[in-house]
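Undergrad: only the shape, not the letters, is given here:
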C-alpha cells in the first residue's frame, strides 16, 4: 500500500499511526490513487478472512533511491537537480513534512513484515531519523555533495521565510513506526547518506541510458 492511504488526517498528533484514517473526497480525481490503496487493502483482508490467506499490509513512506530524470515528484526533482549539477529549486515554501526511508531499509522492513507480521494487519514503514520538511530535505541534498557547490533557491521570494505551523493544518505525513519496530525492524541508513546514494544512483542511471 502507501502512506497516501491515510488521506487528510486531523488527529492533533505530530505523526500518523496505523489506526488513523483521514478524509478523502471521492469526487476529486486526485483521490484516485489513495482510494485505490484503500480498496486494495480491503480486498486483501477480505481474502484473508474468506479463504484463510496469510495477508500482511505494508504502508511505506517516501522511499529514497535512484530516480528517472523525468520524475515529477517533489523530492525526486531535487535529487535530479543535484544529479544534473543544477540549482535546487523549491516552487513553494517547502513547509510540508514527510517521512523518508532509504530503499534498502524499506526492503528490510518488507521482509520483517512478511516473516513476522500478523495476518490481516497493516504496518507503517519509516525511519525515525528521517522526518523532515521539504525545505530541510533540499538543504540536505545541498550538503550531501558539497563539492558540487549547489544552491537552494525559491521560485517565489515570499516563500523564503520559514513557514509557521498552524494547529488547523492536517497531521503531517510522518509515519509512526512503533508497530514495525516491535517486529525487530531497525533502519541502518541515515537520511543524508540515503540522499547521497540516491543522487549517485540517478547519475549512474543517466550515464547508462546515454551509453545505450
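TA: Good, I have the coordinates. Predicted model only: the values in this text are computed from it and were never measured.

Undergrad: from now on I want contacts and neighbour counts done on CA atoms only, so please keep to that.
TA: Noted.

Undergrad: what separates residue 35 from residue 26, distance-wise?
TA: For residue 35, the distance to residue 26 equals 8 Å [Cα to Cα, to the nearest Å].

Undergrad: oh sorry, the question was meant for residue 111
TA: For residue 111, the distance to residue 26 - Cα to Cα - is 33 Å.

Undergrad: take a look at this one as well, against the first:
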C-alpha cells in the first residue's frame, strides 16, 4: 500500500490515530470515519477527553483503546497518524520529562510499528521547532532558533528529535514517512484550561474576566481553524511515498495578540478589560508559516477566515460554560 499513490477515493483501510481523543485528534477521527475508514483511536487521556469522541463510540467503524505510546503497541493497521503529546505549555510543562518521553519514545514505538507493518506513518510536528524565529515567515528550510535547556524545551526539542527519528527511519529502513509542522490551531473541543491564547481569551471574555495579554500584546501568531488543518493532514497522508515533508500547515494570515483580543471582545460582546502580564521565557515574538509547499505539493490552502472560525469556537465554549 505504501508504494502507490493514495487518494481519498481509493483508501478505505484501518487507521491508527494516537492522541485521537485530543482536540485535533478527535476531529481527525471524525473526518476519517466520514470518508469510510475504520479508525483505531489510542489515547492515555492525560490531555485527551472522552467527551471529545463520545459521539463516535457507537460508530461501527470506530474503536477506542486506552494506551500510552511510551509503551509498545501491537495492532494491525494500514496507516498511522502520530498525534500523541500534550501541546500547550500548561500541560507539557506539568511533567516535562514525560513530555519528552512521549515525543521521543512514542515516535520510536510508532515508527517501529510502521516498519513491522510496512505502512505509512505521519508525524504531527509543530511550528515550535522553529523556536523564537529569526526568519519571518518561517519556511521548512529554516533550522530554527531554539533554547535547548529552557522551560519550553521538553516540547520543542522533543518534537525536533522526533523529526530526526522519522527521517533516520526513512534513510535507514526506507520507511514511508510524512512530517507536518502544525501552526496555531483552534476550534471546538479545545481544552478550556489549556493555556492557549484563543481558548484563554474566549473563556475570559465569556466570563467577563480580564483578558490577559503577555508583554505589550504586539507579538504575532497565525491561526488555522481545525477543519482546515485536518484537511491538510489527510491530503499529506494521501500523497505518494516520495513526499515526506516536512510541510508547514497553518494559516498565513498574521495577527497581533491585541488584535485577537479585540476581535474576541467584539464577537462575544464582552466588557472585559485588557490587562498586561510579563512575557513568559522563550515565548516567540513572531509566528507565521510560509505555506508555499503545502499549496504546491498538496493543493491545500486554509479556507476559514479567523472571524468565522472564532464564531464557531465561541459558540462551543459558550455551550460548555453553560453546562459547567
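TA: Sure, I can see it. Predicted, not measured: the structure shown is a model, and the values here were computed from it.

Undergrad: residue 35 and residue 26 of structure 1: who's more crowded?
TA: residue 35 (19 against 11; other Cα atoms under 10 Å).

Undergrad: tell me where the stretch 1-150 of structure 2 has helices.
TA: Taking DSSP state H, counting those that start in this stretch as the test, the helices found in the stretch 1-150 of structure 2 are 23-34, 50-53, 89-92, 96-117.

Undergrad: mind putting those helices in a markdown table, distance to residue 244 of structure 2 and mean neighbour count included?
TA: What follows is the helices of the stretch 1-150 of structure 2, written out as a markdown table (distance: least, Cα to Cα, whole Å; neighbours: other Cα atoms under 10 Å):
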| stretch | distance to residue 244 of structure 2 | mean neighbour count |
| --- | --- | --- |
| helix 23-34 | 20 | 21 |
| helix 50-53 | 29 | 18 |
| helix 89-92 | 27 | 17 |
| helix 96-117 | 14 | 21 |
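
Undergrad: now render those as JSON lines, adding distance to residue 184 of structure 2.
TA: Formatted as JSON lines, the helices of the stretch 1-150 of structure 2 follow (distance: least, Cα to Cα, whole Å):
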{"stretch": "helix 23-34", "distance to residue 184 of structure 2": "11"}
{"stretch": "helix 50-53", "distance to residue 184 of structure 2": "19"}
{"stretch": "helix 89-92", "distance to residue 184 of structure 2": "13"}
{"stretch": "helix 96-117", "distance to residue 184 of structure 2": "18"}
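
Undergrad: need the three-state assignment for the closest residue to residue 149 of structure 1 other than its chain neighbours.
TA: Spatial nearest neighbour of residue 149 of structure 1, chain neighbours left out: residue 142 (7.6 Å); criterion: Cα to Cα, 6 or more residues apart in numbering. Per DSSP: H, G, I helix; E, B strand; the rest coil, the secondary structure class of residue 142 of structure 1 is helix.

Undergrad: can you pull the contacts of residue 142 of structure 1?
TA: Residue 142 of structure 1 is in contact with 82, 88, 149-152, counting by Cα atoms under 8 Å, 6 or more residues apart in numbering.

Undergrad: and it, what's its match in structure 2?
TA: In structure 2, the residue matched to residue 142 of structure 1 (TM-score structural alignment) is residue 265.

Undergrad: from residue 289 of structure 2, how far out is its match?
TA: 26 Å.

Undergrad: and residue 312 of structure 2, what's its match in structure 1?
TA: That one, residue 312 of structure 2, aligns with residue 197 by TM-score structural alignment.

Undergrad: contact partners for the spatially closest residue to that match that is not a sequence neighbour?
TA: Leaving aside its chain neighbours, residue 197 of structure 1 sits nearest to residue 65 (7.1 Å; criterion: Cα to Cα, 6+ apart). If a contact means Cα under 8 Å, 6+ apart, then residue 65 of structure 1 has 102-103, 194-195, 197-199, 201-202 as its contacts.
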